[in-house]
Every structure is written in C-alpha cells, then in structure tokens.
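[1] kindly generate the corresponding structure for this input.
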Amino acid sequence: MVHGLSAARMALAPGLAVTLLSAPGAALIMGAAWWCALLRDSGHAGPSLLDCADAPGRAAEALALGCQGLILAPAPPGPRSPPRPGATARFSSPPPPPIWS
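    Sure, this is the predicted structure:
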C-alpha cells in the first residue's frame, strides 16, 4: 500500500514486478491527479490501483486522467420509499458485497 512517493520508490527499489495500491479512499483525499503524478514521478509503468471508495465521480475523474486500475466500492443503499397503497409486491436490491479491509 502506497501513501506517498517515498513508499512507491521503496516498493520499486528491488526491481521486482509490483502492483502499486493506493491507501483506502486516496482518490477522495489526495485526488486522481496526485496518483497520476506519483506514478509518473516514481517511474512506475506497471499495474496500479487507485482506491476511489464509493465515489463514482472520482473514479470517472481518474479514468479521464488515464488511470487504468480503480477500486470502487458499491454505494450505500439510499432511502426506501414507502409502499404504494394497494401494492402487492415489494422489490428490493440485494445487499452489497462485503468490503475487505
């Protein structure tokens, strides 16, 4: 897990193939431009994953900037509307998958 440029350089120093993984929610805190600059400045050309938490707008921003590996958590469920009078069935979406830490 990479929190900054020094950590990225440390991970790349042995010269082995690595996938750089951002800190959880890094796209919300640092931004996608920061991640792109970190990858550029570290010289990493391999796979990388930017964690966008549950923010699809940040994921879209990252894609627009050229990021290819993203982590996007499912959005929390929104408020449920009350059933209509006379309705006989209720539909609900399945719960989102668990988030691994």
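[2] okay, CA-based contacts and neighbour counts for the rest of this
    Fine.
[3] which stretches of the chain form strands?
    20-21, 48-51, 70-71 (DSSP state E).
[4] run this one through as well so I can compare:
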Amino acid sequence: MTRPVRIRGIEDARLVLGVARDCGCTVVLVSPAGAAGYLGGGWWAALTALLRQEFPGTEITAVLDCADDPGHVLAALRAGCTELSFAGPPEVVVKLADIAAQHGARLHPPAADAVEPWRERIPRAALHALLAGPGTAPADTSPPGTAGR
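    Now for the predicted structure:
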C-alpha cells in the first residue's frame, strides 16, 4: 500500500522513510501545501537528492505542491523537480501535464488525504501501523513520554 505523507522538512522525511524501510512499505512524500510558492523548487530538489543519498535503494517519490499557480509548476520543472501537484482548472492541468511529461516529470492532483504525522503527533509505532496496515505495529519500547521521538 502506498500512502501520501505530508512532511515539513528533512527530519520528517527521515522519520517517514525510516519507518517505511522498516515495514517494507512504500510512501509518497508530499510537501506542505503550496510549498513551491514559498520554499521553492530548488529546496525540494535538494531535499529529494539528499534523501536519495541517505536512503539508497529506497524508492522515493516526493511530490512538490504547487497549489493552483502554473508559474510555480514551471519554475519547479526548471529546478529539476519531477513530481508535482497542481490544483488548477482542468484545461490548465492538461497543458501542464504535457509540459511536465516533456521534462520527464509527472503532474499529480493535490494529496488531500495525506497523513500528517507531525500535526497529528503520531508516534513511530502508530506510524508504522498506519503505513503498513493494521496489526503490524512493532512494540514501542520507548521510555514513557518519548514514543516516536
């Protein structure tokens, strides 16, 4: 099962990818909503490259949220991003998807159902169960009050 998981930065990504690696499941990392507009495609491309170095052999799909701004999609493509989400009108989606494909990239709909472990304060064991499916959480041996840290 592949779950979209919204991350805020490198620490969130490391946690999610570590759990995904441990449970043998795949995830799709999703940037914060509209991140292309305030963090930029260069940031996302660098973050993704770093994660690929730190998690060799792990399939990493990392989608940069471009909100409804076609200019952010185009700028992210120039920065080397290959997985982008866009929430604009259907006729613009078709055009941008074609442009993305010409760059070897893909356009996705926004990940409205993305899990947000940091917002929901999901401990590591619960995140494991959420990503892998019910009944698969490892025992949490963390000291009381530190689960998932």
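[5] coming back round to it: tell me the most buried of the strands of structure 1?
    Here the criterion is mean neighbour count by mean count of other C-alpha atoms under 10 Å, and of the strands of structure 1 the winner is strand 48-51, at a mean of 22.
[6] tell me the residues of structure 2 aligned with that one.
    Residues 62-65 of structure 2 are where strand 48-51 of structure 1 lands when matched by TM-score structural alignment.
[7] same check, this time on stretch 18-38 of structure 1
    Using TM-score structural alignment, stretch 18-38 of structure 1 pairs with 27-47 in structure 2.
[8] what's near enough to touch the residue nearest to the spatial centre of structure 2?
    The residue lying closest to the centre of structure 2 (C-alpha atoms, centre = their mean) is L29, at 1.4 Å. When contacts are counted by C-alpha atoms under 8 Å, 6 or more residues apart in numbering, L29 of structure 2 touches P4, V5, R6, I7, A13, I60, T61, A62, V63.
[9] just the ones of those in helices?
    Judged by DSSP state H, these include A13 as members of helices.
[10] between the contacts of L29 of structure 2, which sits nearest L107 of structure 2?
    Of all those, the one sitting nearest L107 of structure 2 is V63; the distance, using C-alpha to C-alpha, is 8.8 Å.
[11] quick check, that closest one in contact with S85.
    Yes - here V63 of structure 2 lies in contact with S85, judged by C-alpha atoms under 8 Å, at a distance of 6.4 Å.
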